[in-house]
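Student: got a predicted structure here, sequence first:
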Amino acid sequence: MTEDFLDDIDELAEEELVEEQESQLYEHYRFVADKGQGQMRVDKYLAMHIVGVSRNRIQQAAEANCILVNEIPVKSNYKIKPLDTISVVMNRPPRELEIIPEDIPLDIVYEDEDLMVINKPPGLVVHPGFGNYQGTMVNAVAYKLKDTPEYDAKDPRLGIVHRIDKDTSGLIVVAKNAYAKAHLSAQFFNKTTKRQYVALVWGSVEADEGRIEGNIGRSLKNRMLMTVFPDGDFGKHAVTHYKVIERMSYVSLVQCRLETGRTHQIRAHMKHIGHTLFNDERYGGNEILKGTNFAKYKQFVQNCFSICPRQALHAQTLGFIQPRTGEELMFEAPIPKDMTLLLDKWRGYIANRDI
């Protein structure tokens, strides 16, 4: 298990810069301090209890909010107290995953010797994880590239460069070799990629366009949720730019451009300004947040939930520099059918509103 921990820590820097498929955390280590435990820094304590892990590695884990004491993330200088419960958590289960190539259809919008750009449908998990060890996009890519000599699905230097949530649709880039992965990852790190999303949100967004800035981190009350810490005490710096495309009474279609790429960034930022994504179950968007109390309206919204049974979020545009040629590549994925039908239904509501 120590080797798993080391591998995970090595990848933390990259993972904190991009959107993750889900926000679930898995406990890899748990210790309970003795009754007679004297005060000791948590990084020193863990270095003594986990064989083969340096304090520097543990400090990196703490910076990534992977060290919890009594279920609350702490910094590496936290002083352990008697009976404290110390956990080391990661965003993947503590087991080796065997990547099995699976013949799952992929909508490949572009491919060359270095990379592929895939239009991911809603409902497809990007990475294997708890409850989803097979049937993921990684399994599909492993099958697609099974005859490519340089590609090994288990090699972290290859493969998925960034992530989008299971129920978010849209564009994602896959590196076919280590050279491409390094260069593409650097572009995401340096914020030179171009990423634009479209989302249907609850409420009529007052300003035609705006900028949302606020640190994003895991909620201190519910570790499954990301939340905004406007004072900057917790979380990581995050900026989202939005522009209203269309207002439809109790909902708005917005375009969101990411300046940073935090976990659930758009979902958390839009909720923070009072415009939760439509049918976003995790953040409360699957409730009727705006509108009337008429039964006919409530039934209309329930029908909308059925048409698009997920958060109405689509990664529409992705742009980056081709690592080998230096060419600027830009891709756009059309809004998928479920969101298109949802938007048409709301437009019909506006045109014939009697509820």
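Tutor: Nice, I can see it. Residues are numbered from 1 along each chain as shown.

Student: alpha carbons only for contacts and neighbour counts from here, please
Tutor: OK.

Student: how about the strands in the stretch 1-150 of the chain?
Tutor: Assigned by DSSP state E, counting those that start in this stretch, the stretch 1-150 of the chain shows strands spanning 26-32, 40-41, 67-69, 72-73, 79-80, 85-90, 108-111, 115-120.

Student: adding mean neighbour count, write those strands out as JSON lines.
Tutor: What follows is the strands of the stretch 1-150 of the chain, written out as JSON lines (neighbours: other Cα atoms under 10 Å):
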{"stretch": "strand 26-32", "mean neighbour count": "16"}
{"stretch": "strand 40-41", "mean neighbour count": "14"}
{"stretch": "strand 67-69", "mean neighbour count": "23"}
{"stretch": "strand 72-73", "mean neighbour count": "20"}
{"stretch": "strand 79-80", "mean neighbour count": "19"}
{"stretch": "strand 85-90", "mean neighbour count": "22"}
{"stretch": "strand 108-111", "mean neighbour count": "13"}
{"stretch": "strand 115-120", "mean neighbour count": "21"}
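
Student: looking at those, which is nearest to D7?
Tutor: Nearest of the strands of the stretch 1-150 of the chain to D7, taken as Cα to Cα: strand 85-90 at 10.9 Å.

Student: just the strands in the stretch 251-355 of the chain please.
Tutor: Going by DSSP E, counting those that start in this stretch, the stretch 251-355 of the chain shows strands at 251-258, 313-321, 328-332.

Student: coming back round to it: closest to L258 out of the strands of the stretch 1-150 of the chain?
Tutor: strand 115-120 (18.1 Å).

Student: list the helices and strands that closest one packs on?
Tutor: Here strand 115-120 touches strand 108-111, strand 169-175, going by 3 or more Cα pairs under 8 Å, 6 or more residues apart in numbering; DSSP states H and E.

Student: put this next to the previous one:
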Amino acid sequence: MRKGHSSPRPRGGAFNRGGTSTPPKTFKVTEPGELLVFLLDKLAPQGRNSVKSLLAHGQISVDDRVEKLYNHPLKPGQVVTVRKDRTTVAPPLVGLKIVYEDDAVIVVNKDAGLLSIATEQETELTAYRQLTAHVRIANPSNRIFVLHRLDRDTSGLMMFAKSEKVQQQMQDNWKDVVKERTYVALVEGMVKKTQGTITSWLKETSTLKMYSSFTPNDGQHAVTHYKVLRASRNYSLLEVDLETGRKNQIRVHMQDLGHPIANDKKYGSKTKPFSRLGLHARVLAFEHPVTGKLMRFETDVPKPFLSQFREEPKA
């Protein structure tokens, strides 16, 4: 469920993944002006690039004549028609669902098993590559930019920027802009302390495995807060808040706690209750880079996590 103060873009036009028919919109011209300026006013809050794409793809008509010129002069009494249909059908997203999109950012819910970005071993099926194809339906020159990542085996919410300017702006002020990054983790054993904080300095081995140093300033400072939502003899369900966002941070800190994440053999797990990693990015909240409004997105706790308990947790 999404909680925020801004509405997601309607699924029409260049962002219609199914190619279904959408009724055209018509607007009557009441004063002289240029076509692009007129459209930006009538189609707000749709952005300039999106409107230019409609023009470029012949989806704008003036008095039933297709018009592609941005500065086409308009006269009072003329009728401007905007067709939202696109004949291009995008390939279906695999392991990925767009939960919010505007001209600045895309927020997605990623399945466990899908890479965020390419590696040397996997260059095709990634969240980044699929979303790049998605935004290029509107304009072949469109791009997306990485803001943060989720491990391949971690599911949940993540976001990308739609311009280098937004990427730089958000990354330069990440701690101030991102208000909440909350995960749920299914860990082995009963965590007896109902809440706590784990602090260490993370380092990486030559085999790319992260580990904690507890010597101050010996590595990247990492702080993880946790709260127990449900506990049984075999497993505990934790709500985990990141104060810092280091590589494999939660996985290492749960191992440090003595309760590794379920099915995380790399970091000490001995059980495999299901085929995926027991970690899910449940909540993402941030200040919108353009409007400054608080955007908050929340997903459900994965059912395989809950199935380890007789009762559902109160989250």
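Tutor: Received it, and whenever you're ready, just let me know what you need. Note that this is a predicted model, so its numbers are computed, not measured.

Student: I'd like the helices and strands packed on strand 115-120 of structure 1 as CSV, with distance to V205 of structure 1 appended.
Tutor: Output for those, formatted as CSV (distance: least, Cα to Cα, whole Å):
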stretch, distance to V205 of structure 1
strand 108-111, 33
strand 169-175, 23
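
Student: for L200 of structure 1, which of those strands is the nearest?
Tutor: strand 169-175 (13.1 Å).

Student: for the closest one, packing partners?
Tutor: Strand 169-175 of structure 1 packs on strand 115-120, strand 159-160, helix 178-189, strand 313-321, going by 3+ Cα pairs under 8 Å, 6+ apart.

Student: can you map out the helices along structure 1?
Tutor: Per DSSP state H, structure 1 carries helices over the ranges 2-15, 42-49, 55-63, 137-144, 178-189, 265-272, 295-307, 337-351.

Student: can you list the residues that contact the longest one?
Tutor: By Cα atoms under 8 Å, 6 or more residues apart in numbering, the residues outside helix 337-351 of structure 1 that reach it are M248, S249, C304, I307, C308, A312.

Student: ok, so of those residues, who is nearest V32 of structure 1?
Tutor: When the contacts of helix 337-351 of structure 1 are compared against V32 of structure 1 (criterion: Cα to Cα), the nearest one is A312, at 42.4 Å.

Student: from A238 of structure 1, how far out is that closest one?
Tutor: 21 Å (Cα to Cα, to the nearest Å).

Student: who's more crowded, the two?
Tutor: A312 (26 against 21; other Cα atoms under 10 Å).

Student: give the equivalent position in structure 2 for the more buried one.
Tutor: Residue pairing (TM-score structural alignment): A312 of structure 1 is matched to G278 of structure 2.

Student: G156 is in contact with that match, correct?
Tutor: No - look at G278 of structure 2 against G156 with Cα atoms under 8 Å: they stay out of range, at 11.4 Å.

Student: give me the common contacts of these two.
Tutor: Counting by Cα under 8 Å, 6+ apart, nothing touches both G278 of structure 2 and G156.

Student: that older thread, how close does the match of A312 of structure 1 sit to P91 of structure 2?
Tutor: Taking Cα to Cα, one finds G278 of structure 2 at 29 Å from P91 of structure 2.

Student: again, but for S155 of structure 2
Tutor: Applying Cα to Cα to S155 of structure 2 and P91 of structure 2 gives a distance of 21 Å.

Student: same question, G245 of structure 2
Tutor: With Cα to Cα as the criterion, G245 of structure 2 and P91 of structure 2 are 32 Å apart.

Student: what's the closest of the strands of the stretch 1-150 of structure 1 to L158 of structure 1?
Tutor: For those, the distance to L158 of structure 1 is smallest for strand 115-120, at 9.8 Å, taking Cα to Cα.

Student: post-alignment, that closest one versus structure 2, mean distance?
Tutor: By mean Cα distance after the TM-score superposition for structure 1, the fitted strand 115-120 of structure 1 averages 0.5 Å away from its aligned residues in structure 2.

Student: what range does that strand cover in structure 2?
Tutor: So strand 115-120 of structure 1 sits over residues 105-110 in structure 2, by TM-score structural alignment.

Student: what about that stretch, distance to the chain center?
Tutor: 2 Å (Cα atoms, centre = their mean, to the nearest Å).

Student: ok, residues contacting that stretch?
Tutor: Residues outside stretch 105-110 of structure 2 that contact it (Cα under 8 Å, 6+ apart) are 95-101, 127, 155-162.

Student: swap in stretch 212-220 of structure 1?
Tutor: 72, 224-232, 234-242, 262-263, 265, 268-269.

Student: list the buried residues for it?
Tutor: Buried residues in stretch 212-220 of structure 1, counted by 16 or more other Cα atoms under 10 Å: E213, G214, N215, I216, G217, R218, S219.
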